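Dropping a prediction and its sequence here:
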Amino acid sequence: MTKKGQSVTILVAEDDEDDRMLMQDALEENRLANDLHFVCDGEELMDYLRHRGQYSDPKVAPRPSLILLDLNMPRKDGREALKEIKSDPALRQIPVVVLTTSKAEEDILRTYDLGVSSFIAKPVIFESMVQIIKALGKYWFEIVELPDKK
């Protein structure tokens, strides 16, 4: 499900194992799991993006086409990671979609102020997650023009 046969790398920052499995199944259902990577918190997300530690090899940690970001994670939460991503000239072009259980108006406003591309309340029902992932896939990988990976 990609335009012009481009390779799509999706990076999911999610600390909850059940939510990771739900997202992976929904991505597979929509044929978007070809190059799927998971990190468990904001620190690991930044290590991945900056090729530090276990992610020092770019083949292990390719530049993502899209980041799906949970807000409430240990060590460094999604808000802090988003602020770092969007303040870094080497990373700010990567689209970030917040996918979280939070529906707090403060979180919505703050993440948009920080430069998030979209804010989506995470569904708990698999069929709803499949529909959200389908819409995300269509929008980000069929409709939108993304910059070439660097």
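Looks like it came in fine. Numbers count the residues shown, from 1 in each chain.

Could you use CA atoms for every contact and neighbour count after this?
OK.

Pretty sure residue 79 is one of the things residue 111 touches, is it not?
Yes: the criterion here is C-alpha atoms under 8 Å, and residue 111 meets it with residue 79 at 6.7 Å.

Quick one: the helices in the protein, in order.
17-29, 42-49, 78-87, 105-114, 126-138 (DSSP state H).

Deepest in the core, which of those helices is it.
helix 42-49 (a mean of 21; mean count of other C-alpha atoms under 10 Å).

second one coming, line it up with the first:
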Amino acid sequence: MRRLILHADDSEDDALLLRTAFEMAGLRNRIVRVSNGQEAINYLWGIGHYSDRLLHPLPHLLLLDLKMPLVDGFDLLEWLGSVPDFKELPVIMLSSSEDPSNIEKARALGARDYLVKPAKLEDLVELVRNLHATWLCKDLQPA
């Protein structure tokens, strides 16, 4: 079964690299990209054009960038922790920031892991293989 990934990242380039890495790894997960935390909230709640759950099902995994407009990664983590329906959604921070305080704060707010975006595509391919093995091969229910 192909597990749905919600990818919240304001960088189109990073989103394209992530899709490319999944393809190069031979993984066929459906990836839905939203460009900020507010759009992620809208997707998760099924607001607006996300209201059709056949077209926009709940994700099995959220890959979350830290620095985004409107609602950043920390604010989205706080929101997720306050909504019982989404407390069990696995959230992986995928950020270019290596700041230890960001890593600590993300984990304290409920991120299951914090991964630094690699500079090389081959390293990103390995990262998505590990993500798939760890988070998408388990018997997980969508949020």
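Sure thing, it's come through. Please read all numbers here as calculations on a predicted model, not as lab measurements.

What does the superposition give as a TM-score?
The TM-score (TM-score structural alignment, normalised by the length of the second structure) is 0.94; 143 aligned residues with a C-alpha RMSD of 1.4 Å.

neighbouring contacts of stretch 47-54 of the second structure?
42, 43, 45, 46, 56 (C-alpha atoms under 8 Å, 6 or more residues apart in numbering).

how about that stretch, aligned to which bit of the first structure?
Stretch 47-54 of the second structure lines up with residues 52-59 of the first structure when matched by TM-score structural alignment.

what comes up buried for the matching stretch?
residue 55 (16 or more other C-alpha atoms under 10 Å).

Can you give the distance from that stretch to the centre of its chain?
18 Å (C-alpha atoms, centre = their mean, to the nearest Å).

What's the local residue count around the residue mapped onto residue 71 of the first structure from the second structure?
Alignment note (TM-score structural alignment): residue 71 of the first structure maps to residue 66 of the second structure. Neighbour count of residue 66 of the second structure, defined by other C-alpha atoms under 10 Å: 27.

who's in contact with the closest residue to residue 66 of the second structure other than its chain neighbours?
The spatially closest residue to residue 66 of the second structure, leaving aside those adjacent along the chain, is residue 73, at 4.2 Å (C-alpha to C-alpha, 6 or more residues apart in numbering). By C-alpha under 8 Å, 6+ apart, the contact set of residue 73 of the second structure is 37, 64, 65, 66, 67, 93.

Those into a markdown table, with extra columns for distance to residue 134 of the second structure?
What follows is those, written out as a markdown table (distance: C-alpha to C-alpha, whole Å):
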| residue | distance to residue 134 of the second structure |
| --- | --- |
| 37 | 24 |
| 64 | 16 |
| 65 | 19 |
| 66 | 21 |
| 67 | 25 |
| 93 | 14 |
